[in-house]
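Engineer: Sequence and predicted structure are below.
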Amino acid sequence: MCGRFALYSPYPSLAASLRLPLEATEADLVPRYNVAPGTWISAVRRLDDEGPLVLDAVWWGYYPHWAGEDAPEPINARVEKVATSRYFRGAFAHHRCLVPANGWFEWTPVDGKKQPHFLTRDDGQPLWLAGIWSERPDGKPGCAILTEPARGVAKQIHDRMPLALDAESLAPWLDPHLTDRETMRQTVRHLDPRQITHWPVSTRVNASTHDDDSLIAPLPSL
């Protein structure tokens, strides 16, 4: 799953990594080292099919405006079901987005406790996580981050991971005219898992009120 991540790259670095024309409504990004669900996060999306790509804020919690009062508010959507689930398929076809992140946190059991790890790219470049969004009942956008079975070294930590896309897949993922599931499957690729690395970090990350760069610092030893 993906339940906590960090984003500290400045806007120019994100724009350069995306390599697509981008308008920003929040170019002065504040570094965040412990982004939790139920908060505003940055996402790249189109507000309508013919509009430009924008980097703006969306709520991390997917709750479409048409859903019932007791409907769930997931923060993740599984790639295995996102295209066919009634709850997600409309957003998957028409409202896809990218969530920038420098890495995400996951926990693994160690001696009866849970040890957090920070997973990130080995070259320090931002990750682009596949997401979907929908207008919430309050008219604000809400999103879920897609997850897939863990690959590479990420399997050492958890059985699932966020779907991070490779550079060539960013434009197709954001293309509003690409709606066919099979075409998308053949076009969109995840980041090479060999580019992912990880290390154990302080349990201070367990509390979402903690938010500083020490949270991503490697522990000297377990």
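Structural biologist: That came through, no problem.
Engineer: can we go C-alpha only for contacts and neighbour counts from here?
Structural biologist: Fine.
Engineer: Geometrically speaking, which residue is the centre of this structure?
Structural biologist: Central residue of the chain (Cα atoms, centre = their mean): Leu129, 3.8 Å from the mean position.
Engineer: also this one, for the comparison:
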Amino acid sequence: MCGRYASDIAIDDLMAFFDANPGTAYDWAGLFSVAPSDPAPVVRERLLDDELHREVDYARWGLRPGWAKDSGPRPINARLETVATSGMFRSAFTSQRCLVPMTGYYEWETTPSGKQPHYIHADGPLAAAGLYAARKDPASGEWALTYTVITREARDASGEIHDRMPVFVLPDLWGEWLSPDALADKETMTDRVTASSDEVAQTMTTHRVDRRVNSTQKADPTDPSLVESID
């Protein structure tokens, strides 16, 4: 799974990297630890006045579709193997796909002395496949976004620590993945993002980081030393 990640890319760099407009995430400065229920940037495309707009918007991590009950689950991950057929995800997979900007993510190794965090990353920014949902607040009347990160069987460095990893998407597939048009061939898209993620996985490396990462209450998410190697 992916239960914590870094997205230390300020909004100007995000806009340049994804060729996108700032949207609601116009003031994003980057964090070295994004945890479930935190707001963070996602990249999505929408048709507005018959024009396609690619924006970087804030969304809260933990998918909550408009039809979901308040007490229902808010999954932070969706399995690629079942995302096209699962009742929780299939509607969003059809037409509400997004990219989740990351610079790396954390996984934990069980050791005799406790859980040891590892930081798994590449040389540059990463685009994880995600799904989003929009829900209207009945009190304020405003729309809020939530999202989930799609995961798959781990490869290469990711597989050394955990059996699952985020699905990463290469730039040549961003346009099709972000398209708000209803997805006609879900199987082909699943195959294509699998192949894309295989390529990205080959570029990733991992190192141990300080155990401060284990506590979201104690770790300062703006502290760059969270991702520094202790090896």
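Structural biologist: Structure's in. What do you need? No experiment lies behind these values; they were computed from the predicted model shown.
Engineer: The residue nearest to the centre of the first structure contacts Gly103, doesn't it?
Structural biologist: No: with contact defined as Cα atoms under 8 Å, Leu129 of the first structure does not reach Gly103; the gap is 9.9 Å.
Engineer: Give me the spatial nearest neighbour of Gly130 of the second structure, chain neighbours excluded.
Structural biologist: Leaving aside its sequence neighbours, Gly130 of the second structure sits nearest to Val149 (Cα to Cα, 6 or more residues apart in numbering; 4.5 Å).
Engineer: Check the burial of the aligned partner of that neighbour in the first structure by counting its neighbours.
Structural biologist: For Val149 of the second structure, the aligned residue in the first structure is Ile145 (criterion: TM-score structural alignment). Using other Cα atoms under 10 Å, Ile145 of the first structure has 28 neighbouring residues.
Engineer: cool, and Arg136 of the first structure?
Structural biologist: Arg136 of the first structure is flanked by 18 other residues according to other Cα under 10 Å.
Engineer: now the residue of the first structure most remote from its centre: how far from Gln156 of the first structure?
Structural biologist: Taking Cα atoms, centre = their mean, the residue of the first structure most remote from its mean C-alpha position is Asp111, at 29.7 Å. Noted for Asp111 of the first structure: a distance of 16 Å to Gln156 of the first structure, by Cα to Cα, to the nearest Å.
Engineer: again with Pro149 of the first structure
Structural biologist: As defined by Cα to Cα, Pro149 of the first structure lies at a distance of 12 Å from Gln156 of the first structure.
Engineer: Which one of the two is surrounded by more residues?
Structural biologist: Per other Cα under 10 Å, whichever of Pro149 of the first structure and Gln156 has more neighbours is Pro149, with 16 against 11.
Engineer: Would you agree that one is in contact with Ala164?
Structural biologist: No: Pro149 of the first structure is not in contact with Ala164 according to Cα under 8 Å; the separation is 11.7 Å.
Engineer: ok, now which ones touch the nearest residue to Pro109 of the first structure once chain neighbours are set aside?
Structural biologist: Of all residues not flanking Pro109 of the first structure in the chain, Gln115 sits nearest, at 6.1 Å (Cα to Cα, 6+ apart). By Cα atoms under 8 Å, 6 or more residues apart in numbering, the contact list for Gln115 of the first structure reads Trp107, Thr108, Pro109, Pro200, Val201, Thr203.
Engineer: Reformat these as a markdown table; add secondary structure.
Structural biologist: Output for the contacts of Gln115 of the first structure, formatted as a markdown table (DSSP: H, G, I helix; E, B strand; the rest coil):
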| residue | secondary structure |
| --- | --- |
| Trp107 | strand |
| Thr108 | strand |
| Pro109 | strand |
| Pro200 | strand |
| Val201 | coil |
| Thr203 | helix |
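Engineer: Which element, helix or strand, includes Leu131 of the second structure?
Structural biologist: Using DSSP states H and E, Leu131 of the second structure sits within strand 114-136.
Engineer: all strands for the first structure, in order.
Structural biologist: Using DSSP state E, the strands found in the first structure span residues 5-7, 23-24, 32-35, 40-46, 53-60, 76-78, 96-101, 103-110, 113-121, 127-135, 141-149, 160-162, 196-200.
Engineer: okay, the first one sits on what stretch of the second structure?
Structural biologist: Okay, so that is strand 5-7 of the first structure. Taken onto the second structure by TM-score structural alignment, strand 5-7 of the first structure occupies residues 5-7 there.
Engineer: superposed on the first structure, where does that stretch end up, distance-wise?
Structural biologist: Once fitted to the first structure, stretch 5-7 of the second structure is off its aligned match by 0.8 Å on average (mean Cα distance after the TM-score superposition for the first structure).
Engineer: what comes into contact with that stretch?
Structural biologist: Taking Cα under 8 Å, 6+ apart as the rule, stretch 5-7 of the second structure contacts Gly30, Leu31, Phe32, Ser33, Val34, Ala35, Pro101, Met102, Thr103, Gly104, Tyr105, Tyr106.
Engineer: and if you look at stretch 73-81 of the second structure?
Structural biologist: 1-3, 36, 61-64, 89, 147-152, 167, 190.
Engineer: repeat for stretch 20-31 of the first structure
Structural biologist: Under the contact criterion Cα under 8 Å, 6+ apart, stretch 20-31 of the first structure has outside partners 7-11, 15, 52-57, 171.
Engineer: What's the match for Asn21 of the second structure in the first structure?
Structural biologist: Aligned by TM-score structural alignment, Asn21 of the second structure pairs with Glu23 of the first structure.
Engineer: Its match: neighbour count?
Structural biologist: For Glu23 of the first structure, the count of nearby residues is 14 (other Cα under 10 Å).
Engineer: One more: Lys69 of the second structure?
Structural biologist: Neighbour tally, Lys69 of the second structure, other Cα under 10 Å: 10.
Engineer: Ala150 of the first structure too?
Structural biologist: So Ala150 of the first structure, with other Cα under 10 Å, has 18 neighbours.
Engineer: Give me the nearest residue to it, chain neighbours excluded.
Structural biologist: The shortest distance from Ala150 of the first structure to any non-neighbouring residue, by Cα to Cα, 6+ apart, is to Arg160 (4.3 Å).
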